[in-house]
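*Asks:* Would you be able to build a 3D model of this:
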Amino acid sequence: MSRIGRVERATKETSVKVVVDLDGTGVADVHTGVGFFDHMLDQLAKHGLFDVTVRTEGDLHIDSHHTIEDTALALGEAFREALGDRSGIRRFADAKVPLDEALAEVTVDVSGRPYLVHTEPDMAPTIGRDYDTTMTRHVFESFVAQARIGLHVHVPYGRNAHHIVEAQFKAFARALRAACEPDPRAQGIPSTKGVL
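*Replies:* Okay, the predicted model is just below:
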């Protein structure tokens, strides 16, 4: 069964096209116009073994907020579509990923209910010329809202902003990959409710 999600989202601020294959090989073809965010989506694809295509045109003459937010919303929606009824998946997973001095701990519940807990150290306000570091939490909020997953992200320590953010995306990718994987022992929906 193909687990592919395709989403197009158009507003007066952005135009976004996203394709996600949950059973890919980690190929990323991402262009948002925000260099560091593209780098983070590359990490999501590579370490999640998801094939991810993103084409976003946004109002970057204002700032990168709308572009990043709307891409994350579309990406979450594409994941939700690709998951289908969530039958036969592992559902829960976690990952710890170090990046030099920083450590990220991520736990995922592909629950059908959006919820985010996010903690990270204080860090430099920007990475590169146009990535506001406060957007990392907002990326996860937006993704969670559309994908309808429970997500806990905790960075207990780190100094370098690039490392702190990148460790989060890598750990998120690993945990999401494991949670979305088929469980060969599972039959049906992984919930006593019978639906996720």
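
*Asks:* From here on, just use CA atoms for contacts and neighbour counts.
*Replies:* OK.

*Asks:* which stretches of this structure form helices?
*Replies:* 35-48, 65-83, 135-147, 161-180 (DSSP state H).

*Asks:* so which of the ones you listed comes closest to residue 55?
*Replies:* Residue 55 sits nearest to helix 65-83 of all the helices of the chain, at 8.6 Å, using Cα to Cα.

*Asks:* Now do that closest one and helix 35-48, the angle between them.
*Replies:* On the basis of axes from the mean of the first three to the mean of the last three Cα atoms, to 10 degrees, helix 65-83 is oriented at 20 degrees to helix 35-48.

*Asks:* Would you do the same for the sequence below? I want to compare the two.
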Amino acid sequence: MRMRIHMAALLLGLAVAGCAPDLRTDYPFDGQASGDNLVEVTGQEDGSRVALIDATSKSATVYFDLDEGREMKVDEAFDTNGWDMSFQRYVITMNGGGGNPDGEVSVAVLQGVGWDSLTEAPAAGYQQDASEPVFSDVAGGWYTYDLGQHKLVTRDGLLYVVRSSSGHFFKLQMLSYYDSAGTPAHLSFRYQRLESPFAAP
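*Replies:* So this is what the prediction gives:
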């Protein structure tokens, strides 16, 4: 009898978990960003920077310039074409290829390479967004989706090298999809300038 009760409780728990909302699409409820300043960049002791992106709006896109470490509002982003990455919820798009045919930003995806050991950008392996953004498509994408908790979990084994709109190279590692309070669509990543490769891609 006790075993039946435990089994029933387990099945009920699985059913509840299966009915939980998919936070990639169902949060926030109003779809509004939390304010005008959607990007915060903080310098780190090792020379890298950590960027916090408020991508909570379901409709707005946040544009980011790696070279200057700041947000670009929509008008400036399109007038200057100087943005490098854009964020809409969990979707990360590059300024090039499918993200913008007029952009020249490209990215190389590296697996099993340590952050500290990467000091020079690779000479090859760069690509632009196609029908799917590189950040979502190549090597399985920047996150895995935990069905039990309905949470996005960053893949620690991936590093990205981004060739910016200004032709500079940056290593980049995704850190989290949540802020300290656990609110989704608050992406964080660290990035740092790299030495250029001998042969430009």
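
*Asks:* where does the TM-score land?
*Replies:* The TM-score (TM-score structural alignment, normalised by the length of the first structure) is 0.27; 100 aligned residues with a Cα RMSD of 6.0 Å.

*Asks:* still on that earlier bit, can I get the helices of the first structure in CSV including distance to residue 155 of the first structure?
*Replies:* CSV is the format used below for the helices of the first structure (distance: least, Cα to Cα, whole Å):
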stretch, distance to residue 155 of the first structure
helix 35-48, 16
helix 65-83, 20
helix 135-147, 12
helix 161-180, 7
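
*Asks:* Residue 99 of the first structure: which of those is closest?
*Replies:* That would be helix 161-180 among the helices of the first structure, by Cα to Cα, at 5.7 Å.

*Asks:* by contact count, what packs against the closest one?
*Replies:* Secondary-structure packing of helix 161-180 of the first structure (3 or more Cα pairs under 8 Å, 6 or more residues apart in numbering; DSSP states H and E): helix 35-48, strand 92-99, strand 102-109, strand 150-157.

*Asks:* again, only using 7 Å
*Replies:* helix 35-48, strand 92-99, strand 102-109 (3 or more Cα pairs under 7 Å, 6 or more residues apart in numbering; DSSP states H and E).

*Asks:* contacting residues for residue 175 of the second structure?
*Replies:* Neighbour list for residue 175 of the second structure: 154, 188-189 [criterion: Cα atoms under 7 Å, 6 or more residues apart in numbering].

*Asks:* check contacts around residue 50 of the second structure.
*Replies:* Applying Cα under 7 Å, 6+ apart, one finds that residue 50 of the second structure lies in contact with 41-43, 188-191.

*Asks:* and of these, the nearest to residue 174 of the second structure?
*Replies:* So of the contacts of residue 50 of the second structure, ranked by how close each gets to residue 174 of the second structure (Cα to Cα), first place is residue 189, at 4.3 Å.

*Asks:* Does the closest residue to the closest one other than its chain neighbours belong to a helix, a strand or coil?
*Replies:* Spatially, and ignoring its direct neighbours in sequence, residue 189 of the second structure is nearest to residue 174 (4.3 Å; Cα to Cα, 6 or more residues apart in numbering). What DSSP: H, G, I helix; E, B strand; the rest coil gives for residue 174 of the second structure is strand.
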